[in-house]
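1. Build me a model from this:
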Amino acid sequence: MISVFGSANMDLVAYVEAAPGLGETVTGREFRTIPGGKGANQAIAAARAGAEVVFLGAVGDDAFGPELRRTLAGAGVDVSGLRTVPGPSGIAQIVVDGQGGNSIIVVPGANGAVTAPTEAELEVIARSDVLLLQLELPIEAVTAAARAARAAGTTVILTPAPVQPLPDELLDAVDILVANEHEAAAITGLAGHEDAARELRTRVGWVIITLGSRGALTAAPGAGPAVRVRAPEVRAVDTTAAGDTFVGALAAAHVERQSPDRAVRFAGAAAALSVQREGASTSMPSRAEIDRSLARSDA
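-> The predicted model follows:
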């Protein structure tokens, strides 16, 4: 079982040909509201990849809260532990340009109310095989959840986004760190992917640095130097939540005890499928789609 202790946001997405600069107004071609949030995205990605998933977090008592809850449940995620708190749900304002790139502003809302895991949440974490964490909840809550998981023998996978300084007590509780190249550089102060992976490997057993269309750099436990795993070649329509899709699929593969190399390829195939569709949770592939993609690449 995978537990996800993380954020749920409603994504307010504007599609434009070119993103506006400071002080500039542009006309968009489409606007959509799409359930998202890094935690919810990873939970949905893991469930669609075939895993049993429990989501732990909070939504507000506004109109977005029930919709976020329904979306998670509709994807097969257990939401019995999802809190409802007074006030607005978290939102993310997203601009997607004509090349599929995006820029995002997150307003935490109800996510900011999760300052510590509850006793019931700690019990779920202790029963889990894997705990997925991100940094859209208060850092003290994320750290407490990671430490509880480590004490219970639950594998901790952290996505250090939005990027910020990582407390030693959090990093020391992480088993698998999945960062994109910008996050890895910000955390280590090193621009080179291999250098950043080598530095992070001194603290974490398994480090994966995602490189978008160029695949991922992985330094697995007991392996030698970091190696590059290539990504499938696709035309990106919208890269929103590609990283979350990667992490959710990776967690599902890890629970199945796939080898590190196979798990990264499985996650990369899921992410490549997601960027060919618009939206966050709406873009994530099913297990059958991921398996078919891998079968084609293996042929």
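2. contacts and neighbour counts: CA atoms only from here.
-> Will do.
3. Which element, helix or strand, includes the spatially most central residue of the chain?
-> Against the mean C-alpha coordinate of the chain, by Cα atoms, centre = their mean, the closest residue is Asp244 at 2.8 Å. Assigned by DSSP states H and E, Asp244 belongs to helix 242-255.
4. cool, Ile91 as well?
-> Ile91 belongs to strand 90-96, assigned by DSSP H and E.
5. Let me know whether Glu181 touches Ser213 as I believe.
-> No. The criterion here is Cα atoms under 8 Å, and Glu181 misses it with Ser213 at 11.9 Å.
6. to compare against the first, here's another:
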Amino acid sequence: MTSIVVLGSTNMDLVAFVPRAPGRGETVTGREFRTIPGGKGANQAVAAARAGAEVAMIGAVGTDDFGVRLRAALDGAGVDTDLLRTAEGASGTAHIVVDDEGGNAIVVVPGANGTVTSLTHGDEALIGTADTLLLQLEIPLPVVTAGAVTARRLGVRTVLTPAPARPLPAELLAATDLLVPNEHEATALTGIADPYEAAAALLRDVPEVVITLGAAGCLHAARGGEPFTVPAPRVRTVDTTAAGDTFAGALAVALGEGRPVREALAWASTAAALSVQREGASSSMPYRSEIDAAHGSLTTGQEVDAV
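-> Just a heads-up that it's a prediction; the model follows:
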């Protein structure tokens, strides 16, 4: 079983479902409201655990009720939370509007995530036990960089989802093995709209890039190789929240198990396709048995349905 450590955020997602998102200064009536455990770090941890990895989480929750629920959700998913800190005050929150076409808009308030500013000796030791370290950008950038540098020093693969997109320090890029932006983040990082050209630009700083393209699938590029795309399964989209995190978590599992890159990307794309057919973030993420069953049907050209 592959071992994954996630260094990242935990948020309670406050989700309003609406026919369409409001414009500036506009009020619309929603049809439903839910609180769902999330955060890009926690999402990737749950996705990887459900996909079959042994997963541990480094991050922080607050002393509020959300913090209790966030920790319990990770524990319930089988994620090791021994090094998940509890910081005085509010947990992180994500305020999400999901429209009837499955699109979303998100405002993140960091809360306890902002207190994760450095690694402890225990954190570094835990990273050293992993096959892969998963990173995102919802905790302070210096500790993300410290995590990547530690992983590189200890021979652990680093997979970075650069979201929310921002300029990345050279030290972080130099310690990143695989960068997994979506097409909007790739454009934000490079100033280039075309994904092939953006990938080529990113390869100046990292050895391997996967750009997710939504319903169009994903683009893989690596130094010394020809770029290629992997199509996404055809599905009926309900909610795209955390689809990218589902993809990243499943991809880390597949690569950690030694699968060929094309196969790993197709398997991760199946996981993401299953997630967008369900509402919520961590609550939408499929289990390994579901991914395997749906991935098998994909080879016959059938549309993938949620199991």
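7. thinking again about what came up before, more crowded one of Glu181 and Ser213 of the first structure?
-> Each of Glu181 of the first structure and Ser213 has its neighbours counted (other Cα atoms under 10 Å); Glu181 has more, 20 against 17.
8. So what's the gap between the helix holding Asp244 of the first structure and the chain middle?
-> 8 Å (Cα atoms, centre = their mean, to the nearest Å).
9. same check, this time on stretch 55-69 of the second structure
-> Using Cα atoms, centre = their mean, the offset of stretch 55-69 of the second structure from its chain centre is 17 Å.
10. What helix or strand is the aligned residue in the second structure for Val124 of the first structure located in?
-> Taking TM-score structural alignment, Val124 of the first structure has Leu126 as its aligned residue in the second structure. Leu126 of the second structure belongs to helix 121-128 when assigned by DSSP H and E.
11. before we move on, the earlier item: tell me if I'm right that the match of Val124 of the first structure and Ile4 touch.
-> No. Judged on Cα under 8 Å, Leu126 of the second structure makes no contact with Ile4 at a distance of 9.8 Å.
12. Looking at the two, which is more packed in?
-> Legend: neighbour count by other Cα under 10 Å for Leu126 of the second structure and Ile4, higher for Ile4 (29 against 16).
13. hang on, that one in a helix?
-> No. The assignment for Ile4 of the second structure, made by DSSP: H, G, I helix; E, B strand; the rest coil, is strand rather than a helix.
14. Tell me who's in contact with it.
-> For Ile4 of the second structure, the contacting residues are Ala48, Ala53, Glu54, Val55, Ala56, Ala130, Asp131, Thr132, Leu133, Leu134, Ala252, Val253, by Cα atoms under 8 Å, 6 or more residues apart in numbering.
15. for the aligned residue in the first structure for the second one, helix, strand, or coil?
-> Read that as Ala53 of the second structure. Aligned by TM-score structural alignment, Ala53 of the second structure pairs with Ala51 of the first structure. With three-state DSSP as the basis, Ala51 of the first structure sits in coil.
16. Any figure for the gap between the nearest residue to Ala51 of the first structure once chain neighbours are set aside and Ala46 of the first structure?
-> Once flanking residues are discounted, Ala51 of the first structure sits nearest to Ala252: 5.3 Å by Cα to Cα, 6 or more residues apart in numbering. Distance of Ala252 of the first structure to Ala46 of the first structure, computed by Cα to Cα, to the nearest Å: 5 Å.
17. Val95 of the first structure too?
-> Using Cα to Cα, Val95 of the first structure is found at 25 Å from Ala46 of the first structure.
18. what does Ala236 of the first structure give?
-> When distance is defined by Cα to Cα, Ala236 of the first structure is 21 Å away from Ala46 of the first structure.
19. need the contact list for the residue nearest to Pro227 of the second structure when sequence neighbours are not counted.
-> Counting by Cα to Cα, 6+ apart, Pro227 of the second structure lies nearest to Ala221, which is 4.4 Å off, once chain neighbours are set aside. Residues in contact with Ala221 of the second structure (Cα under 8 Å, 6+ apart) are Ala199, Ala200, Leu203, Glu208, Val209, Val210, Pro227, Phe228.
20. now the strands: where do they sit in the stretch 151-299 of the first structure?
-> 155-158, 176-180, 206-210, 216-219, 227-229 (DSSP state E, counting those that start in this stretch).
21. equivalent range in the second structure for the shortest one?
-> Using TM-score structural alignment, strand 227-229 of the first structure corresponds to residues 228-230 of the second structure.
22. Which residues does that stretch contact?
-> With Cα under 8 Å, 6+ apart as the test, stretch 228-230 of the second structure has contacts from Gly217, Cys218, Leu219, His220, Ala221, Arg262, Leu265, Ala266.
23. Just the buried ones from those residues, in ChimeraX syntax?
-> To isolate the buried subset of the contacts of stretch 228-230 of the second structure in ChimeraX, counting by 16 or more other Cα atoms under 10 Å, use the following:
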select :217,218,219,220,221,265,266
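24. Need the contacts of stretch 228-230 of the second structure in TSV (columns: distance to Val79 of the second structure).
-> Below are those laid out as TSV (distance: Cα to Cα, whole Å):
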residue	distance to Val79 of the second structure
Gly217	28
Cys218	27
Leu219	30
His220	29
Ala221	31
Arg262	27
Leu265	23
Ala266	25
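25. Perfect, that will be all.
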